[in-house]
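Q: Here is a sequence together with a model predicted from it:
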Amino acid sequence: MSSADVTEICSDLVQIRSENPPGYTDEVIAYIREFCDDIGLKTRTVTRGRRHNLLSAEPKGKLLLCGHVDVVPARDEGWIHPPYAGLIEGGFVHGRGSTDMKGGCAALLVALRNTIDTEGDPGVDVAFVADEEGKGEFGMEQLVGEGILKPCDAIIAEPTPPASPIIGEKGVLRTRVTFSGESGHASLHPVIGNSAIVQACRYLHFCQRLHEREWPIESEVADAIRVTGKALESLTGLSASDADRVLSRIMYNPGFIEGGERMNVVAQHCDLSLDMRIPWGCRVDEVIPLMKAAAPDAAITVLESSEPSFSRPGNLTKLLCEGIGSVLQTQAEPGVSQAGSDARYLRILGAEVVMYGPGDLNLLHSVNERVPVSMLENCQQVYEYVLNRVSEI
């Protein structure tokens, strides 16, 4: 294991199943702990049942190398190759988690091994955690919240655009909006009756109006949005205007709508579950009153929330950009993400947290997920560039 290249390590990790749910990470953490033992890195596990996290045994608090090891589930249907085979073919490692984010974890591990072999221990910490793809009940959120893991400058190996390390992410607001109606005979509706389902559907018009609203954004964040907008255009085919909307507006998704008693009865009850992504310049406590005002008779339950986060570019961002430029021979500029990650829990206390890792962003959580071998190798070299210059952070 200790002599395997980054492609082989990624393949091994993909083959160790760690779907969330149920979120069992004991086997994949055991593999990573054995790797760390082989290279002389002392670690400890923090566990709850079969949900395992791996942390440095003697943290130095200088730089944290971080990744999550749980993955979203995959069914066999539609996959060209079995999702957990970890097949290496055609210049890719195929399988669930190869992009999100076992490929990044593999690149961190091999970079750390190579640095120790050539330069000695760089004095950095590691955290390979559970439950990023779930509710966060026993992963980074709890580790930081309970003081088990102290926030410090960190690289999180989430997949990013190749020349754009990520220094910020939008906030998250997940709610359940419960509507109450008045039952009646279906033959009289909509002339008579007050359907809770119709109320929920009308509420989506408010969500669209909220999406259209613009928010004041600081110039430094606006610059990062511009960089990411260009990357999204290139990588996903979004138009410039659509990319800007994704990054600068409130995005909303009605994930579930559940209600009604019978087809021939006007619905008395309906639950609408909403996932909203909150842009910079806006706060969760601004959005909730707007939601309540749009449906004063509905009950709104907040299921999860986090504010937008942003790390002002410092020495770590500068060093990562230099490393990307050295390896890829292109200018690197920091950007932001429309999605959430474990970075928010580390940023909350002021740490400079930068996400940078390998992966095809079009294949996140998708059928036929795969990671290019070239990206694995390039990211490994970028990490080595940083690890050889930790004293500059």
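A: That came through fine.
Q: all contacts plus neighbour counts: C-alpha atoms, from now on.
A: Noted.
Q: Now do the closest residue to Pro122 other than its chain neighbours against Pro334, distance only.
A: Distances taken as C-alpha to C-alpha, 6 or more residues apart in numbering place Leu387 nearest to Pro122, at 6.3 Å, with adjacent residues excluded. Remark: distance between Leu387 and Pro334 (C-alpha to C-alpha, to the nearest Å) = 19 Å.
Q: can you give me the helices in the chain?
A: 6-15, 26-38, 103-119, 140-145, 196-212, 219-236, 240-248, 284-294, 315-328, 343-347, 373-387 (DSSP state H).
Q: now those helices as TSV including mean neighbour count and distance to Ser187?
A: Shown next, in TSV, are the helices of the chain (neighbours: other C-alpha atoms under 10 Å; distance: least, C-alpha to C-alpha, whole Å):
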stretch	mean neighbour count	distance to Ser187
helix 6-15	24	55
helix 26-38	18	56
helix 103-119	23	57
helix 140-145	18	51
helix 196-212	17	15
helix 219-236	18	47
helix 240-248	19	42
helix 284-294	14	28
helix 315-328	20	63
helix 343-347	23	51
helix 373-387	23	60
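Q: what's the closest of these to Gly171?
A: For Gly171, the closest of the helices of the chain is helix 284-294, at 7.9 Å, according to C-alpha to C-alpha.
Q: neighbouring contacts of that closest one?
A: 171, 173, 203, 206, 278, 298, 300, 305-307 (C-alpha atoms under 8 Å, 6 or more residues apart in numbering).
Q: contacting residues for the residue nearest to Pro122?
A: Contacts of Leu387 (C-alpha under 8 Å, 6+ apart): 111-112, 115, 122.
Q: Leu316: which of those is nearest?
A: The nearest member of those to Leu316, counting by C-alpha to C-alpha, is Pro122 at 14.7 Å.
Q: neighbours around the closest one, how many?
A: For Pro122, the neighbour count with other C-alpha atoms under 10 Å is 17.
Q: can I assume it is in contact with Asn388?
A: Yes - Pro122 lies in contact with Asn388 (C-alpha atoms under 8 Å); the separation is 7.1 Å.
Q: what residues are shared contacts of these two?
A: Counting by C-alpha under 8 Å, 6+ apart, the shared contacts of Pro122 and Asn388 are Thr115.
Q: was I right about Gly103 contacting Val371?
A: Yes - counting by C-alpha under 8 Å, Gly103 does reach Val371; the two are 7.0 Å apart.
Q: here comes the other one, which I'd like you to weigh against the first:
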Amino acid sequence: MPQPAFLLVLVLPALLIALAAVLLLRAARFRPDPAVLESPSGGEPVSVDADAAAGRLSLLIRKRTVSVREPEAAVRAEFRSLLDLLPELYPAAHMALEREIVNGRTLLYRWRGEEAEAPTVLMSHFDVVPAEEEGWIHPPFSGAIADGRVWGRGAIDTKGTLVCILEAVEQLIQAGFQPRRDVYLSFCDDEEIAGDGAPTHVRLLQERGIRPGLVVDEGGAVVEGIFPGVRGPIAVVGVAEKGVSDFELIVRGAGGHASAPPRLGTAYRLARAIRRLERRPPKPFFPPPTRDMLDTLGRRSSFGYRILFANLGLLEPLLARLFHRLSPETRALSSTTIAVTTLQGSPAANVLPAEARAGANVRVAVGETAEGVAARMRRVIADDAVELRIVRAGDPSPVSTTREEPYRIVAAAIRGTYPEAAVTPYVMLGGSDSRHFAAICPYVYRFTPYELSREERETIHAANESLPVRSLGKGIEFYIRLIRSV
């Protein structure tokens, strides 16, 4: 009678060959739907004057609309000056649309369509983060147009988007176009400080019984080289946002003179807690929107990668760990992230800190909660002397579907503008004002309609933020196509 070990030697190779055959067959069949690859006509061809739009963006960049919690009178004047300038730049839009200045500082426009039900909301913000002049090729508030680009704070984030929307509206109105449904433009002045502008707009629409059928805000863009095995441009559309939370770690002690330090002092225990969090990061996994992204882009990847993505159900734990190690971006896509950003201790080199503090910015993955993350962090730190306090709890936004008409409208406008780009959902890593609109609309999407290189993306909130004039023109084209379709 054959021995079990002998049988295993006979059967195991056959099982491995069968498994390999299944994996390869699934990979061979794992191809994009031909209908999805077809670029829609997008209606009539779109022609825009990107150079003229660049001039208007330049004027808006010169307004120093820097977000701070308590702005001085000079700063408030810059915001008012921008509000006053818009009617001069876009006269047709301001004749045709109803403009409402909410709370004396934010803008809500209504463009009446043939129907009022399920309107579209297009969003942008006109506040910017601070910018020091050091390190800039052109001063951050110069609005310089040079080397085929518009330079300055807000060129990408997001005065450029505001210009694209208003340019599209202006051009369509001049052509005699009327939308089928109402279109609202929601422009706020405090997105960069997570202010109450967008929540106020949401409450206002709620009180008026308005439930949007589609909301589009800043978010993903057309990018390359971010997904393993995929060549060519990818248009990433945010269907959800990670939660943004702020935590604080606090250790208290006696303090005293540094000449006679105790064992396990406050600074040491805080440092040990941070090290433990670094060594045991949150478990990697793929929430549903990320699985959708892997399915969409995996079908366009090289064959070796398709073997992996075609068999995601079997290989997900392995792939999630791979994404966790590949790069900071893929790590953020596959887990909650914890970034220690501030540290406080003793005010002097020879004084022991009576209290040591660390601030941590936590981006909560879809499917998790801030409270759940805090509970896990306490277990990992495993030190009762370290107090973990939630300063601000922000859970992930709801996930907007990719299987209904609103998403298809956005995807079609992208493919009409960027025919070579593969359109895919993803979870947005940053926060935007659009998360507030999830309370009144299940179809909230986040897409910035530019081709952005890694270098260009890295200038957002940094030196030398600038936008190619050509990209500005493509952004206007996207909004024209979108408005025509809704």
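A: Thanks, I have the structure now. Nothing here was measured: the structure is a model prediction, and the numbers come from that model.
Q: one step back: what sits in contact with each of Gly103 and Val371 of the first structure?
A: 358-359.
Q: So among the contacts of helix 284-294 of the first structure, which ones count as buried?
A: Neighbour counting over these (16 or more other C-alpha atoms under 10 Å) leaves 171, 173, 203, 278, 298, 300, 305-307 as the buried ones.
Q: Turn those into JSON lines, including distance to Val144 of the first structure.
A: Converted to JSON lines, these look like this (distance: C-alpha to C-alpha, whole Å):
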{"residue": "Gly171", "distance to Val144 of the first structure": "18"}
{"residue": "Leu173", "distance to Val144 of the first structure": "20"}
{"residue": "Tyr203", "distance to Val144 of the first structure": "36"}
{"residue": "Ile278", "distance to Val144 of the first structure": "22"}
{"residue": "Ala298", "distance to Val144 of the first structure": "35"}
{"residue": "Ile300", "distance to Val144 of the first structure": "28"}
{"residue": "Ser305", "distance to Val144 of the first structure": "16"}
{"residue": "Ser306", "distance to Val144 of the first structure": "14"}
{"residue": "Glu307", "distance to Val144 of the first structure": "16"}
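Q: how close does Ile217 of the first structure get to Pro279 of the first structure?
A: Going from Ile217 of the first structure to Pro279 of the first structure by C-alpha to C-alpha gives 9 Å.
Q: Give me the more crowded residue out of those two.
A: Pro279 (27 against 15).
Q: Tell me if I'm right that that one and Asp244 touch.
A: No - contact criterion C-alpha under 8 Å: Pro279 of the first structure and Asp244 do not qualify, at 11.0 Å.
Q: number of nearby residues for the nearest residue to His68 of the first structure once chain neighbours are set aside?
A: In space, and not counting its chain neighbours, His68 of the first structure is closest to Val129: 4.7 Å by C-alpha to C-alpha, 6+ apart. Residues lying near Val129 of the first structure (other C-alpha under 10 Å) number 26.
Q: Now check the second structure for the residue matching Val129 of the first structure.
A: Under the alignment (TM-score structural alignment), Val129 of the first structure maps onto Cys188 of the second structure.
Q: For its match, which residues are in contact?
A: With contact taken as C-alpha under 8 Å, 6+ apart, Cys188 of the second structure is in contact with 105-107, 124-127, 197-198.
Q: Max pairwise distance over those residues: which two?
A: Farthest apart among these by C-alpha to C-alpha are Arg105 and Ser124. That separation is 14.1 Å.
Q: These two: who's more crowded?
A: Each of Arg105 of the second structure and Ser124 has its neighbours counted (other C-alpha under 10 Å); Ser124 has more, 28 against 16.
Q: ok, back up a step: in strands, which of the contacts of helix 284-294 of the first structure fall?
A: Of the contacts of helix 284-294 of the first structure, the ones assigned to strands by DSSP state E are 171, 173, 278, 300, 305-306.
Q: can you tell me which two in those residues are farthest apart?
A: Spatially, the most separated pair among those is Gly171 and Ile300, at 18.3 Å (C-alpha to C-alpha).
Q: List the contacts of the residue lying closest to Pro151 of the first structure once chain neighbours are set aside.
A: Once flanking residues are discounted, Pro151 of the first structure sits nearest to Leu346: 5.1 Å by C-alpha to C-alpha, 6+ apart. For Leu346 of the first structure, the contacting residues are 144, 151-152, 353, by C-alpha under 8 Å, 6+ apart.
Q: Let me have those in JSON lines, extended by distance to Cys321 of the first structure.
A: What follows is the contacts of Leu346 of the first structure, written out as JSON lines (distance: C-alpha to C-alpha, whole Å):
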{"residue": "Val144", "distance to Cys321 of the first structure": "27"}
{"residue": "Pro151", "distance to Cys321 of the first structure": "22"}
{"residue": "Cys152", "distance to Cys321 of the first structure": "19"}
{"residue": "Val353", "distance to Cys321 of the first structure": "14"}
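Q: Out of those, which are shared with the second structure?
A: Checked against the second structure using both residues aligned by TM-score structural alignment, their matches' C-alpha atoms under 8 Å, those keep these contacts: 144, 353.
Q: Out of the contacts of Leu346 of the first structure, flag the one nearest to Phe92 of the first structure.
A: Val353 (28.1 Å).
Q: Need the counterpart of that closest one in the second structure.
A: Here Val353 of the first structure is matched to Val444 in the second structure, going by TM-score structural alignment.
Q: dump the residue contacts of the residue nearest to its match when sequence neighbours are not counted.
A: What sits nearest to Val444 of the second structure in space, not counting adjacent residues and going by C-alpha to C-alpha, 6+ apart, is Val215, at 4.7 Å. Shown in contact with Val215 of the second structure (C-alpha under 8 Å, 6+ apart): 120-123, 434, 437, 441, 443-445.
Q: Perfect, I'm done here.
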